[in-house]
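Chemist: Fold the following and give me the result.
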Amino acid sequence: MSDVLGRETFESIYAGTPAWDIGRPQRALVEVADRVTGTVLDAGCGTGENALFFAGRGHPVLGIDFLEGPIMESRRKAEERGLDAEFARMDALTLLGLDRHFDTVIDSGLFHVFSDEDRARYVAGLAHVTSPGGRLFLL
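Modeler: Below you'll find the model as predicted:
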């Protein structure tokens, strides 16, 4: 992964509480929740608050993140809250290899961490996993 901020940087940030981990879903996603349909992919889910919000609304959800720590925390939160959500350690730059499709994809702060070259790879992956007529909500 040749992101602008490297893996070590994110591991260091997640050793504490990242500034973006606000303990609830992002307000912008709550505001568009009625426009979210069907299956949801949360790309770069972090500790899962956005994914868990949509799972709580009845959506089948897959949250992916390239770090194991946030994925483990997401799974813990899902179990603690009694929510059915799937979380997997996965690099979002490898979405072309994912044989699944989603009606809605959410990205809260992932796109901007990639280099220009990796953004093109990421967008191609998003196109691959988004169902025809699906929606992308990118913050």
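
Chemist: switch to C-alpha atoms for all contacts and neighbour counts from now on
Modeler: OK.

Chemist: Checking the most far-flung residue of the chain relative to its centre next. Helix, strand or coil?
Modeler: Distance from the centre of the chain peaks at residue 117, with 20.1 Å (C-alpha atoms, centre = their mean). For residue 117, the secondary structure call by DSSP: H, G, I helix; E, B strand; the rest coil comes out as helix.

Chemist: That one and residue 94, how far apart?
Modeler: Applying C-alpha to C-alpha, to the nearest Å, the value for residue 117 to residue 94 is 14 Å.

Chemist: With residue 51 instead?
Modeler: Residue 51 is 19 Å from residue 94, by C-alpha to C-alpha.

Chemist: out of those two, which sits in the more crowded spot?
Modeler: residue 51 (29 against 14; other C-alpha atoms under 10 Å).

Chemist: Show me what the strand or helix carrying the more buried one packs onto, helices and strands only.
Modeler: Taking DSSP states H and E as the definition, residue 51 sits inside helix 49-56. Applying 3 or more C-alpha pairs under 8 Å, 6 or more residues apart in numbering; DSSP states H and E, one finds that helix 49-56 contacts strand 40-43, strand 61-65.

Chemist: Following element in sequence after the longest one, please.
Modeler: Following strand 61-65 in sequence order, the next helix or strand is helix 68-81 (DSSP H and E).

Chemist: Measure how far the helix or strand just after that following helix is from the centre of its chain, please.
Modeler: Proceeding N to C from helix 68-81, the next assigned helix or strand is strand 86-89, under DSSP H and E. Its chain's C-alpha centre and that of strand 86-89 lie 9 Å apart, by C-alpha atoms, centre = their mean, to the nearest Å.

Chemist: Contacts made by strand 86-89 with the rest, please.
Modeler: With contact meaning C-alpha atoms under 8 Å, 6 or more residues apart in numbering, strand 86-89 is reached by 61, 62, 63, 64, 65, 66, 67, 68, 71, 74, 75.

Chemist: Proceed likewise with the subsequent sequence, for comparison:
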Amino acid sequence: MTTPHPSHWDFDALYRGESPAQGVPPVTTVPWDTKGPKESVVAWQEQGLISGDVLDIGCGLGDNAIYLAQHGHRVTALDISPTALITAERRAADARVDVRLAVTDATELTGYRDAFDTIVDSGMFHCLDDDGKVAYAAAAHRAARAGARLLIACFSEANDDPMRGQRAVSEASVRNILGGAGWTVRAMTPMTVHRPDGVDMGFWLVTAERPPEEAAQ
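Modeler: Reported below is the predicted structural model:
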């Protein structure tokens, strides 16, 4: 039986410890719960790519948002899973940082327009199907201010595992989808993450920009 694409998963069920889709077993801990910021987010912060009002889109358990708040950023963190945000709220309180949390569909971002200078997505883009990616890119463009950056870490074609491979995103696909929504892709850098279980995971680190000249329109 083919494993359902993550775009058809119930991620709140996953965070509750239940099966998110037929054929997908429940887990007691989600595999991306590292209890700390992802390598991609640390790299973006250290490169000075994150500034102003920040949106962490698909924030999950909140560790990236907490890290960014600890570095002085004003952070809004959104996820489709209310269960995940309960943990994110607790972790933010334990870290004594202020992170604005809300349940929101990333393909719509209802209520957010011209609101953010940096949008951070560490691992959500590849979970969407093609239509979802297109809607997401457009929603993020609306939520961003002119001159804002969109920073994405998504699975690349370097992954040869069937489960991850079906979620891999080609360079051409990223450029076409973001470009079609009005983003200018400034850089796409390959990155390899070495998991504790010995599995290497290939990512694209994407830096895109909403053109500054849009402010005059």
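
Chemist: if we can go back for a sec, what about the helix holding residue 51 of the first structure, how far off from the second structure?
Modeler: Compared with the second structure after fitting, helix 49-56 of the first structure deviates on average by 0.6 Å (mean C-alpha distance after the TM-score superposition for the first structure).

Chemist: which bit of the second structure covers that helix?
Modeler: With TM-score structural alignment applied, helix 49-56 of the first structure matches the range 63-70 in the second structure.

Chemist: Equivalent analysis for stretch 107-115 of the first structure, please.
Modeler: So stretch 107-115 of the first structure sits over residues 121-129 in the second structure, by TM-score structural alignment.

Chemist: Looking only at that stretch, what residues are buried by neighbour count?
Modeler: 121, 122, 123, 124, 125, 126, 127, 128 (16 or more other C-alpha atoms under 10 Å).

Chemist: Over to stretch 81-89 of the second structure?
Modeler: 81, 82, 83, 84, 85, 87, 88, 89.

Chemist: The third one and residue 15 touch, don't they?
Modeler: Yes: with contact defined as C-alpha atoms under 8 Å, residue 83 of the second structure counts as touching residue 15 (6.2 Å).

Chemist: Would you point out which residue is most central in the second structure?
Modeler: Note: the second structure centre (C-alpha atoms, centre = their mean) maps to residue 121, 2.5 Å.

Chemist: was I right about that residue contacting residue 140?
Modeler: No: using C-alpha under 8 Å, residue 121 of the second structure is not in contact with residue 140, being 10.4 Å away.

Chemist: once aligned to the second structure, how far is the helix or strand hosting residue 131 of the first structure on average?
Modeler: Following DSSP H and E, one finds residue 131 of the first structure within strand 130-138. After superposition onto the second structure, strand 130-138 of the first structure sits on average 0.8 Å from its aligned residues (mean C-alpha distance after the TM-score superposition for the first structure).

Chemist: and the gap between the residue nearest to residue 114 of the second structure when sequence neighbours are not counted and residue 126 of the second structure?
Modeler: Nearest non-adjacent residue to residue 114 of the second structure, counting by C-alpha to C-alpha, 6 or more residues apart in numbering: residue 145, 4.3 Å away. Remark: distance between residue 145 of the second structure and residue 126 of the second structure (C-alpha to C-alpha) = 24 Å.

Chemist: Also residue 72 of the second structure?
Modeler: The gap separating residue 72 of the second structure from residue 126 of the second structure is 28 Å, by C-alpha to C-alpha.

Chemist: What of residue 207 of the second structure?
Modeler: 15 Å.

Chemist: Please work out which residues outside the match of helix 49-56 of the first structure touch it.
Modeler: Contacts for stretch 63-70 of the second structure (C-alpha under 8 Å, 6+ apart): 35-38, 41, 45, 56, 59, 75-77, 88, 91-92, 95, 97-99.

Chemist: Please repeat the previous calculation with a cut-off of 7 Å.
Modeler: 35-38, 41, 56, 59, 75, 77, 92, 97-99 (C-alpha atoms under 7 Å, 6 or more residues apart in numbering).

Chemist: Pick out the most distant pair among the residues you listed.
Modeler: 38 and 98 (19.3 Å; C-alpha to C-alpha).

Chemist: who are the neighbours in contact with residue 151 of the second structure?
Modeler: Residue 151 of the second structure neighbours (C-alpha under 7 Å, 6+ apart): 119, 120, 121, 206, 207, 208.
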